[in-house]
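**Student:** A structural model of the following input is requested.
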Amino acid sequence: MSVRLFTSRIINNGFMLLRHICKREIHPINITEKVNVVPKAGASRVHVATDKVNAFSRNSPLKNVGLQLTAHARRIFVDNVLNRVTNSSASELRRRATRRIFFGDSGPFFALVGVSLASGSGILTKEEELEGICWEIREAISKIKWNNDDTNINETEVEETAVTLNNLEIGVPLDKGANAVVYAAKLRNDSQIPNTEGSEEEEDSMIEYPLALKMMFNYDVRSDAGTILRAMSKEIVPVRKTCNEASHAAKNTKFLPPHPNIIAMYRAFADNIPTISSLKAAKTLFPNALPTRLYPDGDGRNMSLFIVMKRYNMSLEKYLISENPSMRIRLLLFCQLLEGVTHMFRHEIAHRDLKSDNLLLDTSEQNVPVLVITDFGCCLADKSTGLLLPYTSYEIDKGGNVALMAPEIVNKTPGSFATLNYTKSDLWASGAIAYEIFGMTNPFYDGPRWSRLKSTDYKEDQLPELPDDVPEIVKFLVGNILKRNPKKRLDPETAATIMQLKLWAPSSWLSPGMSKLPTRTEIIQWLLSLATKILCEGRRVNGIDTSSKSDVVVGNVDEIRELTKDHQKNNRGRRTYPEYLLLSTFLSRTSLSNIKKALNWIHDNYYYYY
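**Tutor:** Below you'll find the predicted structure:
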């Protein structure tokens, strides 16, 4: 008992004793005056009680000591309660505890949580405890830095260097579109002399030129760095490092954090367009985009936007034409596409131009390529709108690629309160691309024009059947993704989780006719086994420790590939680097509730037909 409380009780009981001895009236203390607040409902009840006591003292000649003691005890109890509530010392202790919890000393709080968990019947439920384990898994997997490039790329150096055209050597053109051209590139040493010789038809290898330099065509934006970066800010949404000018100019644009299935874009900057001798085949590929100071018939400006990114082997479209991948690889590619879409969805960014030639592949691994989403020029990445864009007039851009535009977008008409909802539009486009991944023509833009489906009016029963070797779960999933009504579609994260379950979950969970779903404990045990496998094996991919390159001669790719072949012979059954990478993307976002949602969908929609 505190000294203050002890003293208060002595004083109050002293008044009561003195009144009993002297037989005189001692007026009760007005509680509302003591509290120094405006009396409310509770205070009015206190006045009623004290008034009754006063009336009893004046009117009763017997002065019943028992009732007086009861009334005084009631008043003392109320006073003590108010003393506790309004005690400045107690308030200070509460403020001090709050500061300790939220500003660095959370030990007492977490000790309480620990005791609660140990007792088994604490403040946390079993579901919350298991979700806490999922959080630990996400934290552990997110800290892994994956870097298994067979090319001579030092990502840290590229990101930290203030890259300009002066410290880049530009190689041969790799690709050209309507709005940009892409060249092979590499960082130039300080002592290195620019190489402007050689035939325009020669092909620089990815080992010698591991980077790609994208130069945007600038016809309308004046030659000012801030203006260019502001006008072309959508192009640099996935960039990992921006200069101060870019950060200021694109202050209303969201930037997408790095992800294995999003293009590795290292740097973006505005600079003067270099000489024609530095840009091989410039007069042939894009003469109109050149400024008049370099080419008299050009219509371009003197400055433009340049983007430094990782160089990839080919697009998904070319890969599917030139290769005949197995069903396992096709499933992995589709799962990677859904993981990339999920990453954009979680950060409220819509690509709005998904198609097979905007999906690039890293085929440095012999077995499984790594798929990334590129070309964000049509994306919606506005901090103020998120995925819901007000659509008040036809002048508002809906995005590119009308053929793969989701029904809820392409059919939307403008109005005062109309909104374009892009929450599931990229997912719908992924469902259409799935036909290409699984070896068929895309029903929305491939084949004869008269046989193509239109997203404006197609019927779901018009969608062609996927090949027989495609797993039934995947067929149902693609059918759900291509539902016309977005409310009937799964969200992107659940769709990606279903594909991950198909690839890695125990077969007993997915066998037809399974009547009982796995328990929460079984799901957590499975997640822990996957996380342990990645943490123990994922750092040593194909026998080479990718967490440190000190034991490998950088650039000696032939030696690395030989070691890879030898290790693959001795470690058959171990997953490849892209598979570990795909697993890590799943575990870095996993949650018990999302897995249960995916399992319930599989059970309700797939097993219903068996």
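**Student:** Please make it C-alpha for all contacts and neighbour counts, starting now.
**Tutor:** OK.
**Student:** in what helix or strand does Ile307 lie?
**Tutor:** Under the criterion of DSSP states H and E, Ile307 resides in strand 303-310.
**Student:** Show me where the stretch 451-600 of the chain has its helices.
**Tutor:** Across the stretch 451-600 of the chain, reading from the start of the chain, the helices by DSSP state H, counting those that start in this stretch fall at 472-481, 492-504, 507-510, 520-533, 557-570, 577-587, 592-601.
**Student:** Those helices: which one's closest to Tyr209?
**Tutor:** Distances from Tyr209 to each of the helices of the stretch 451-600 of the chain were compared by C-alpha to C-alpha, and the smallest falls on helix 557-570, at 13.4 Å.
**Student:** and this one, so I can compare the two:
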Amino acid sequence: MPVWRYAQAIRRYAKLFIRLHGFTVSRRITPAVAVRVRPKPISRFSLMRGLRGVMKRSSGNVFQQFRAALRNLVALQYTPSIAYKHAHARENLQAALEHRFKKIAARQTRISAFDRIHNIFIANAPKDYSLMHLPDDINEYEIGEFIGGGQNAAVYELRDLKRSTSNDDPLSKNGEEQLAVKMIYNFNFNEPAELLWTDCRSELLPLASTSQIPSGSIANFRPLRRSHPNIIRIHTAFLSEWKQLARAERYYPAVLPSVENYGCIPANPRTLYVVMQRYQMTLDSYMDKVALNYLKAHVMFGQLLEAVAYLYDQKISHRDLKANNILLNFNSQDQCPHLVLSDFGCALSTGSWKLHYKKPDMELGGNIAHLPPEVVNAQPSSSTWINYSKADIWAAGLIGYEIFDRTWFSEREQLLDAATSVDFSQPLFIGTPLGHIMESMLQKDPEKRVEPNVAADVINMMLFRIGDGIVGLLKGCMLEGWRIGHSINALLASTSKTIQCLSERIDAGLDEMISLYAADTILSRRVMDPVECQLRTTFISRTERDHVWAAVCYFEERD
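**Tutor:** Below you'll find the predicted structure:
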């Protein structure tokens, strides 16, 4: 029983005593008690001291019970415990803080489901093994077969001798390192090899760690902030002695440190070696050898756009997008291949999209066939500035058209074999959301060209295949048919009550849509292709509310 209830019982005993024996008895025995009782009713503790003497002199049953009760009450004097005091102090402090910061708390924004899901997928990103230590001496590797070469480098298979016997290494497969080395051509062995760091600054953008680069070797170097699943991994780069590798005299004889090229053999020739992850084949070879279906085409195109969007967010233009610079890995032909973007030798990474095109011999990009009109049509002058912000999305649109166009030809042959009457005047994706986004990617006016983030969102949203697909999902979330033409961020910032109600409804629809998309990704990860699951995870961890709202417009029916 609580102490205060016990005190109430004692108070009732006191009232009963006074009613039975009157004030006269109390006045004769303890006059002070009667004076206290007369002006106001007896309280819980006011009569305890005065009545204690009365109880000692009484021998009646009522007095004995009253005396026993008083003894117990004195023995059970209430003293709050330390825990109670601390809890009471915390409650008082919390009440004071809530009152003091009430206005600030009212201004705090609610974290939406969209943002919570976005943060969860960012926090649970897969571990990156790119920072694992690898040797910085070419003699500690075993160099294998020649893979390919270009104007500036040759690529070979590579194996780390120290890790070749380890089956637990995450970079290995069947006990063998899946690595490759790019040997940069040193066109002048008479100059210090350290100059290659500056010459290859763009090539080293995906470098996992810049600790191998000597301090001050590369001025204003802006590497990628973190690794990305669709950007090639460069594990290390180092200067080491030149080695005569297989097929060197056949594929790049003009850059060899030979008597024919230099008149004498240069002393201690060195060059730059770049160690990276090895992939099976290029996109161009894959499309020639493997039959595509629309799911694999969508997943590959989505990965390409995720890579372009990642570079776009860091103000980096690749400027050499082509099928031969896109590498693929896969375990079987039925699996969706894992795609990465490689060869950053022509990349523009100055912190600005603009290039001052003053001289005709300036490098504008590696693959002229995939350069956008604003670059191809530029004329060198003191007032000419080329904006590369939408250059990569143009090249990605051309590559995407090549991917889906080959898919269309493959399915056309199947339909012809089945004697089906179909109009083949246009690819099958024309008039679909895929066709709308590719049309926007290939706009000649860069101002009308879509941003890479929005294009990637459209392709990723099309991967939702439950029920009626993404179109049915947008209808269920009431995100279809608005056609407002404004960004969701602008709507949320509006002070108009009508627009605020509208934006809240759209915001709730986006929360519901991304929640269902994330739930589908999580629940289906055991049966879904792992590459598609990785693509969806990248999409959810990257996307923003404004980009998704802009992507919804491409699923609207057009007149």
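**Student:** tm score of chain vs chain?
**Tutor:** Put the two chains on top of each other and the TM-score (TM-score structural alignment, normalised by the length of structure 2) is 0.66; 414 aligned residues with a C-alpha RMSD of 3.7 Å.
**Student:** quick one on the thing from earlier: quick one: the residues in structure 2 that the strand holding Ile307 of structure 1 pairs up with.
**Tutor:** Residues 270-277 of structure 2 are where strand 303-310 of structure 1 aligns, with TM-score structural alignment as the criterion.
**Student:** Superpose on structure 1 and give me the mean offset of the matching stretch.
**Tutor:** For stretch 270-277 of structure 2, the mean distance from the matching residues in structure 1 following superposition reads 1.0 Å, by mean C-alpha distance after the TM-score superposition for structure 1.
**Student:** I'd like to know how many residues surround the aligned partner of His318 of structure 2 in structure 1.
**Tutor:** With TM-score structural alignment as the criterion, the equivalent of His318 of structure 2 in structure 1 is His351. By the measure other C-alpha atoms under 10 Å, the count of residues near His351 of structure 1 is 23.
**Student:** got it, and Ser258 of structure 2?
**Tutor:** Using other C-alpha under 10 Å: Ser258 of structure 2 sits among 13 other residues.
**Student:** Ile265 is in contact with that one, correct?
**Tutor:** Yes: assessed by C-alpha atoms under 8 Å, Ser258 of structure 2 is found in contact with Ile265 at 5.4 Å.
**Student:** tell me which element Asp271 of structure 1 falls in.
**Tutor:** Here Asp271 of structure 1 is covered by strand 265-272, with elements defined by DSSP H and E.
**Student:** Tell me which other helices or strands that strand touches.
**Tutor:** Under the contact definition 3 or more C-alpha pairs under 8 Å, 6 or more residues apart in numbering; DSSP states H and E, strand 265-272 of structure 1 sits against helix 155-160, helix 225-231, strand 239-242, strand 303-310.
**Student:** ok, the closest residue in space to Leu256 of structure 1 that isn't next to it in sequence to Cys379 of structure 1 distance?
**Tutor:** For Leu256 of structure 1, the nearest residue in space outside its immediate sequence neighbours is Pro238; the separation is 4.7 Å by C-alpha to C-alpha, 6 or more residues apart in numbering. According to C-alpha to C-alpha, to the nearest Å, Pro238 of structure 1 and Cys379 of structure 1 sit 11 Å apart.
**Student:** same question, Val181 of structure 1
**Tutor:** Using C-alpha to C-alpha, we find Val181 of structure 1 at a distance of 19 Å from Cys379 of structure 1.
**Student:** now do Ile524 of structure 1
**Tutor:** Using C-alpha to C-alpha, one gets 36 Å for the distance from Ile524 of structure 1 to Cys379 of structure 1.
**Student:** cool, Tyr435 of structure 1 as well?
**Tutor:** As judged by C-alpha to C-alpha, Tyr435 of structure 1 and Cys379 of structure 1 stand 23 Å apart.
**Student:** got it, and Thr519 of structure 1?
**Tutor:** Distance from Thr519 of structure 1 to Cys379 of structure 1, counting by C-alpha to C-alpha: 40 Å.
**Student:** And those two? Which one has more around it.
**Tutor:** Using other C-alpha under 10 Å, the more surrounded residue of Thr519 of structure 1 and Cys379 is Cys379, with 19 against 10.
**Student:** and that one, what pairs with it in structure 2?
**Tutor:** Matched by TM-score structural alignment, Cys379 of structure 1 corresponds to Ala347 in structure 2.
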